[in-house]
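# Predicted model and sequence below, questions to follow.
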Amino acid sequence: MFREQYNKLNNQVSPGEKLLQDTIRKAEEIENKSHNRVFSFRKPAIAFVSICLCLSLAMPALAATVEPIYELMYMVSPTIAQFFMPVQKSDEDNGVKMEVVSAYIHDNVAEINITMQDLIENRIDETTDLFDSYSINRPFDSSAHCERVGYDESTRTATFLITIEEWGNKDIAGDKITFTVREFLSHKETYEDIEIPLSLSTVDVAKETQKPLNRTGGGGVDYKQSDEENSVALIPSSPMGEFPVEGIDLTGVGYIDGKLHIQTAVTDNLEKDNHGFFYLKDNYGNKVDSSYTFNFVNQYDQAGRIDYCNYIFDVPQSEISKYTLYGDFVTSGMITKGNWKVTFPLEYQSE
């Protein structure tokens, strides 16, 4: 009796022929791509195949408990990596519980509702933002995004909707998804249509400028004009004392090459995500948006990083006195870190 049960369980975790061939093929592809390092990479490739075979013959849960192994497997083959991940529909860390509450599949789209509940404090509220710290691992090519869709104050629970759209019209039912969150922001403050106490009629041509080295992006209709080689920015000055948004500093205003430049700064913004945008209003309330923005930092990874955002308006200096500066901003009051991970199959719901 015992032998029969053992054989039955062992057969359930043994790898199929297709899985073995896929594993070997993926390892060989990586080996072939490393042209100049073929000898140094040969052993890791073979070792990876050995790891996969051993895990297949043992128990799939082992791979999930060793994060580096899982990451290596996912980098080589998402299909194999997700095969080894055990189903775990809830996870708790740092007093916060993350749970899969529903999954709905229609055509090639999966919609999954995930909740995050604070079990001990009030760190989750109606402004909770996953802060781009989440990852969605799946064994098929697709696009995916996540958004907050609800909040229950009585239980301190925020609900997020994950939407995954498969690219190849593949039947995704039965595949497993792994959703991971590393941190989230909450207790945000929103400032809308705030008048900035700055007399634009006194703005003059900037005496000193710089070409920022550490660009980090930007946007706007004329953003292409701000390429890294030709972009010029104000040199940051002491923060304006009367700026109405706590957590964002106004560090420069001036004209460069006939255009109005406005510069803000946020210290240690990797743990805040404080942001916003400026616009001008004339005496009739008509809005003028910036032509483009570009961002740069004083340094990347060291403590004391400052993120600068530069807003450029294509308004002549002779006309700027007709306008007033306004802005919309969002600041974050709290960041909570942890390690939450759930793995679950995509299943059709019964009618």
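Received the coordinates, thanks.
# Please make it C-alpha for all contacts and neighbour counts, starting now.
OK.
# Run a quick neighbour tally on Val221.
Other residues near Val221 number 11, with proximity taken as other CA atoms under 10 Å.
# my bad, Asp22
14.
# any idea how far it is from Glu71?
According to CA to CA, to the nearest Å, Asp22 and Glu71 sit 17 Å apart.
# now Asn310
Taking CA to CA as the measure, Asn310 and Glu71 are separated by 38 Å.
# adding another structure so you can compare the two:
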Amino acid sequence: MNDDEISVVYLTMQDLISNRINENIDLYNYNITGANGFTHKIVDYNATTKTATIRMMATGGQDLNNKEINLSISSFLTGSNKFGKFDANVNLAEVSSDVNTIHLNMLQIPGGGGDNFDNLKEKRIVDILKPDETNIKLPNISFAYISNIGFIDDKLHVQVKWTKKETEKANIDDHGTFLLISDKKTIYPTNIEFGIDEDGNSKYGNGYSEYIFDVNKQMVSCYSLVAENFATNSNYIEGNWQVSFSVKAVNSSKKVDCDINIDGIKIKSVCLSPLGITLFIEGKKADDTDIEVTVPSIKNRNQNFSKFFDSNHNNQHIIKCVPIEPFDIENIDVIYVNGFPVNLFNELILSSVEVIGLLFKLTLEILTGKVI
């Protein structure tokens, strides 16, 4: 199913001959034709039938309306061990600016991300920390450690070595990131993936990650270095699974204007569809602000929403919050945004049959002078 922002697909995967699928299954290489911005989450696992139910989501939902698409999966991971946020136990006030560096060719790396990544690519050659100058262990993490940390050009660099990514039995998707967190602000890094040859020079590979924060030595003591989303896996399984089907649009939605201000974030309208709640925002982007949407319980079931994306579209910020499964919006007359009520009772976008019914009722009222 799709609405104006996203497409949602639910699929089940069942192992008929072995025990290769469990509650930690994580799709690795997969594709939905015509869609982009994929993400997925396991929403149910039946241990008796060895069946996992997975929700897949993609942006650009309106472009897939009534189209025949193909979903393909060529590999997945199981045996994942995931870690939430935890303090990296690094005293940032003691981090030095006197560090050894090496050159990295940005055209010879597998990838990276973050707000400053494109600027680094334009430079082509950048300085990074010399690998393995330190060995700072991360709490409860055995598959990675901080291999160097320091300031380069007034920016904090934190380098991680992934100990099993370039071994004979490589852990394909070991990953994680860092944040700088203070009482008032969270700073996200730009990250670079790279490898190191036997002589200590950079090469193509993913055995190391370098996280670069736009914060200098004078500012950094106000922050804590926090690790987030670290995960490792034990099984990498390849195959060729695919299915084709047609994507159907949602048949109704509720949209209403509003005026909610949350720490400078101005929510001007809200749209509710069976696939989730969309917030249309003016002003600053909502990256660092917690925004929680809720609806009254439906048949004694609470709906929990998570943020799928926060993007800029036609000079307007859009936040899409999604539930675990599609839900019936017909009897939902109000939603809450950080506790602020938004009334939707008169904003249902009606079907053509309902519109004809209302026009017929209005005509009778006019002809008879009676209210029906």
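Received the coordinates, thanks. The structure presented is a predicted model; accordingly, all values stated were derived computationally and were not measured.
# still on that earlier bit, looking at Asn310 and Glu71 of structure 1, which has the bigger crowd around it?
Taking Asn310 of structure 1 and Glu71 together and counting by other CA under 10 Å, Asn310 has the greater number of neighbours (24 against 15).
# Which of the helices or strands spans the equivalent of the more buried one over in structure 2?
Per TM-score structural alignment, the equivalent position to Asn310 of structure 1 in structure 2 is Glu210. Under DSSP states H and E, the secondary-structure element containing Glu210 of structure 2 is strand 202-213.
# got it, and Ile24 of structure 1?
Secondary structure assigned from DSSP H and E places Ile24 of structure 1 in helix 17-33.
# Point out the other helices and strands that that helix packs with.
helix 38-57, helix 67-76 (3 or more CA pairs under 8 Å, 6 or more residues apart in numbering; DSSP states H and E).
# out of these, nearest to Thr331 of structure 1?
For those, proximity to Thr331 of structure 1 was assessed by CA to CA; helix 67-76 is nearest, at 33.3 Å.
# Next, the angle from the closest one to helix 17-33.
Comparing the axes of helix 67-76 of structure 1 and helix 17-33 via axes from the mean of the first three to the mean of the last three CA atoms, to 10 degrees yields an angle of 80 degrees.
# Save the helices and strands packed on helix 17-33 of structure 1 as TSV, and put in distance to Ser154 of structure 1 too.
Output for the helices and strands packed on helix 17-33 of structure 1, formatted as TSV (distance: least, CA to CA, whole Å):
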stretch	distance to Ser154 of structure 1
helix 38-57	44
helix 67-76	35
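# In contact with the equivalent of Ile194 of structure 1 over in structure 2, which residues?
Using TM-score structural alignment to pair residues, one finds that Ile194 of structure 1 aligns to Phe86 in structure 2. Contacts here follow CA atoms under 8 Å, 6 or more residues apart in numbering; on that basis Phe86 of structure 2 touches 139, 226-228.
# try 7 Å
226-228 (CA atoms under 7 Å, 6 or more residues apart in numbering).
# CSV for those residues, including neighbour count, distance to Val90 of structure 2 and secondary structure?
Listed next are these as CSV, based on neighbours: other CA atoms under 10 Å; distance: CA to CA, whole Å; DSSP: H, G, I helix; E, B strand; the rest coil:
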residue, neighbour count, distance to Val90 of structure 2, secondary structure
Val226, 16, 9, strand
Ala227, 20, 11, strand
Glu228, 18, 14, strand
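# Can you show me which of the residues you listed carry over to structure 1?
Here is what carries over to structure 1 from the contacts of Phe86 of structure 2, by both residues aligned by TM-score structural alignment, their matches' CA atoms under 7 Å: 226-228.
# any idea which helix or strand carries the residue positioned nearest the centre of structure 2?
Taking CA atoms, centre = their mean, the centroid of structure 2 lies closest to Phe308, which sits 5.8 Å from it. Element membership of Phe308 of structure 2, judged by DSSP H and E, is strand 306-313.
# Could you give the number of residues near Gln316 of structure 2?
Burial of Gln316 of structure 2 is recorded as 13 neighbouring residues (other CA under 10 Å).
# In contact with it, which residues?
280-282.
# now swap in Asp125 of structure 1 and tell me
Asp125 of structure 1 makes contacts with 151, 156, 158, 186-187, as judged by CA under 7 Å, 6+ apart.
# Show me which of the contacts of Phe86 of structure 2 is closest to Asp3 of structure 2.
Here the nearest of these to Asp3 of structure 2, counting by CA to CA, is Glu228; it sits at 31.3 Å.
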